Structures are given as C-alpha cells and as structure tokens.
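Undergrad: quick one, structure for this:
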Amino acid sequence: MPGLQHYTAQGYEAYKQTLETIGKGKRVVALFTGSKNLSTGQSWCPDCVVAEPIVDQVIQDTVVAAIDVHFITVFVGNREVWRDPAVGFRTDPSLKLTCIPTLLEVGNKAKRLLEGQIANKNLVKDFFVDED
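TA: The predicted model follows:
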C-alpha cells in the first residue's frame, strides 16, 4: 500500500529487526533520537526534543504522507548507551552516526540531516520529497 508507514524501534537490535521486517528494495527513512524518560516523556537530548515535533508535523503533512516511504523512529538509548563508542549506531558501517538527532535515508549515506538542520521544517520536508 503506498503512503507513509511508521515504525518505532528501541535500540540498535530492534532497528535492524525493523529493517528486516520492511524488506529490501523499499525507501526507508530513519530518525535517530534519544530515548525518552518514562516519567517526563521527554528525551534526555535537548536537540531531539526540538526536532521530534518538527519531523512529526512534516510526516503528517498530506504531501509527505502520500509518499511511498517506510519511516522508523529509532530510540538510541539513554545518554550512557549513546556515548559508548562501541554502540552499534556508531560502529555500523551503513550508519556511522556521530550525533543525534540524525535523519537519514537508509542505504543512502549522503542523504542525512544532523542536529539543528532537523529543526528546519523546510529542510525536513525537502528531505522526504526529494528522492535523489
């Protein structure tokens, strides 16, 4: 079914499993963000707190919602997990994340938005609409 399909993954292994579930040959976009504190519902990552509602607003936009894309919100873990240089998000050759939030098109290393760029609604919208 065409249109945006949304998934959520908690941690690196769940991210890899979600990719397997989606399957090959599909356009997949992932937002890597800090996990939320269960009592506050807020991420420990201040840039993530700013970026998430912007991405949510863009993916609910009618133009973006009509695009055939699988979107994964990936929670990277708490601050200690994220800062570990051996964490899969940092070591996986297809990701090599250096900061969060990061918005990227899976399989297209050149197509990513980092930190403050994700706070720009127009950049985020163009990211989804431009299929290069």
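Undergrad: going forward, measure contacts and count neighbours with C-alpha atoms only.
TA: Noted.
Undergrad: contact partners for residue 9?
TA: 15, 18, 72, 73, 74, 75 (C-alpha atoms under 8 Å, 6 or more residues apart in numbering).
Undergrad: in those residues, find the pair that's most separated.
TA: 18 and 75 (12.5 Å; C-alpha to C-alpha).
Undergrad: now do the contacts for the residue lying closest to residue 82 once chain neighbours are set aside.
TA: Distances taken as C-alpha to C-alpha, 6 or more residues apart in numbering place residue 76 nearest to residue 82, at 6.2 Å, with adjacent residues excluded. Counting by C-alpha under 8 Å, 6+ apart, residue 76 touches 10, 11, 12, 32, 33, 34, 35, 82, 89.
Undergrad: structure for this one too, so we can compare:
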Amino acid sequence: MADTSPFTVEERLVAVVWYHERRNTNKTTKRVQEDFEERFGKPAPSKSNLHLWEKKAFQSGSVLDSKRSGRPKIRDLGIQNIQTSVLRYPKKSLRKRSAELGVSYSSLRRTMKEDLHMKPYKPTVICELSDADHENRLTACDRLQHFDTIPKRSKDTMIGQQVQVLGYQELMQEVQKRSKQTLFVYFSGSKGADGTSWCPDCVEAEPVVQAELQNLPAGSTFIYCQVGDRPYWKDGNNEFRKELKVTSIPTLLKYGTSQQLVEKQCCQPELVRMLLTEEV
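TA: Sure, this is the predicted structure:
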C-alpha cells in the first residue's frame, strides 16, 4: 500500500532527529513541535507520531509506512471474472460463486448489484392457463355437483348435544338426567329482553365458546346455564357459589372434574378447545 502520510520524508527525518536528541538538548516534546512548525510552516506531528517514527527509524532504518497486509479489494480481483462467471453459470447460487471466486459473499453481492447492475431472483413456477381452460373448469365443476362423496355421519360419530338451562334447579335436573355422559357446563349471566347478558365478559366469551363447540366430543353434552340476574349472582349465598363453588362468570368447566376456565380464559380459543378435547 502506498505511503499516505501528509509529511514528507525530509520532515519526518528532521522530526525524528530532534525528537531523539531532545534528551541531550533538554528540549521538551512541545518545544520540538514548535521548532518543527517554525521551520516547515505547517502543523507539527503529534507526540504519538513522533514516538512511532523514532521507533520505526531505529528498528527498520526507514520512516516510510510499511506495507499493510489484508484482503485485496474486489476490483483487484476483477469485475470481469465475476461477470464471466455469471454469464456462464447464471443459476449458480451466490454462496457457491463466492467460494469459487474467493470473494466474500457481501462483496460479491454488492459488485453484482452496483457494478454489474444485476438483481438476484428466485424462479417462480405458475400454472399456465389456455383459452380452453375456462370451459374445462366449468365442465369439471358441473360433474362435481353430481358426486355424493361426503359420507353421512352415523349416530355414533355425531358431535355432542347442546342444552340451555335457566337457574340452579334446571341445571341439576339436566345433570341427573345425563349422569352417565361427559358434561361441559358454561355459566353465564342471564340475558335480558334484547338477548344480551348483563355480564360484559360473558358477552365477549360466548362467541368464542360457541365457535369451539364443533370440537365437542361425541356422546357428550354442553349445558349453557344462565345463572340469573346481577343481584342474585352477587349474593354470596346463591346455590352456584355455595354448592358448585362457581365464583366467577363466565366459567366453562368439565363437570365432576377440576378442569375449568374462568373469565378471560374463556376468550382464548385454544384453551377452550383444549378443555373440550383433552381426556383426563
């Protein structure tokens, strides 16, 4: 690499001699720098440069910058070689080309983009449509309409049943009637004349729970239980709190087990699905 110092060889030699002899002349480094500026009419080198030049002069006999090692620039390797490689093997990946040419991946990519104006691309395979495809697709759709390929569900493979009850007594009647079945009970605040529950969390959770009922196990029953109005529910002595230990709504539970979701948990589809489908 060429010498890039702003100081000439003469300036560096004079500075080195003065700096080295300062011990004999009792001059400080600052005084040496002032003498340098007075003689050459330019800013003096820093103390670190003076020390470096002195060390270099006595070790190598020269004050010139030594050659620096390092990877050659991409242009030294030849842009033409890269262009030839691309034209000969256009489908070769950048990583393979980089290894073959001995050029770093980033340098190769930058050269191809900035110097050769090339852009990387990934081939995309698409279906080609012809003029006859429109009629062929209509014919195929017409044939499909006459196929009865969807098997009907038997009684054993149907999803579970759904029941709605109002209040504790109706709930207990359904539980006793279906004692041999797997029961899932969803507790919600009762609905008014407009069909909306007085409980905001229940309103938010209901569509989530309803959407997951498609995963209801065969032979099981889902009971939608309205617990009553707000004053009744807030009463700490109501049957739901005392007998069933249901203290929050909405609550979705697997009856007879400890599995249950409460409040905001009922708004998470994955949790509802897990409760309905996992066996314990």
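Undergrad: of the contacts of residue 9 of structure 1, which belong to strands?
TA: Assigned to strands by DSSP state E, the following of the contacts of residue 9 of structure 1 qualify: 72, 73, 74, 75.
Undergrad: what lines up with the third one in structure 2?
TA: If I follow you right, that is residue 74 of structure 1. Aligning on TM-score structural alignment places residue 74 of structure 1 opposite residue 225 in structure 2.
Undergrad: got it, and residue 84 of structure 1?
TA: Under the alignment (TM-score structural alignment), residue 84 of structure 1 pairs with residue 235 in structure 2.
Undergrad: then residue 26 of structure 1?
TA: Checking TM-score structural alignment: residue 26 of structure 1 goes with residue 181.
Undergrad: number of residues surrounding its match?
TA: Using other C-alpha atoms under 10 Å, residue 181 of structure 2 is surrounded by 14 other residues.
Undergrad: dump the residue contacts of it.
TA: Counting by C-alpha under 8 Å, 6+ apart, residue 181 of structure 2 touches 219, 220, 221.
Undergrad: compare the residues you listed with structure 1 and list the overlap.
TA: On the basis of both residues aligned by TM-score structural alignment, their matches' C-alpha atoms under 8 Å, what survives of the contacts of residue 181 of structure 2 in structure 1 is 220, 221.
Undergrad: quick one: which of the contacts of residue 181 of structure 2 has the most company?
TA: Among those, the one with the most neighbours (other C-alpha under 10 Å) is residue 221, at 21 neighbours.
Undergrad: you'd agree that one is up against residue 162?
TA: Yes. Under the criterion of C-alpha atoms under 8 Å, residue 221 of structure 2 makes contact with residue 162 at 5.6 Å.
Undergrad: residues touching the match of residue 74 of structure 1, list them.
TA: Here residue 225 of structure 2 is in contact with 164, 165, 166, 167, 171, 185, 186, 187, 188 (criterion: C-alpha under 8 Å, 6+ apart).
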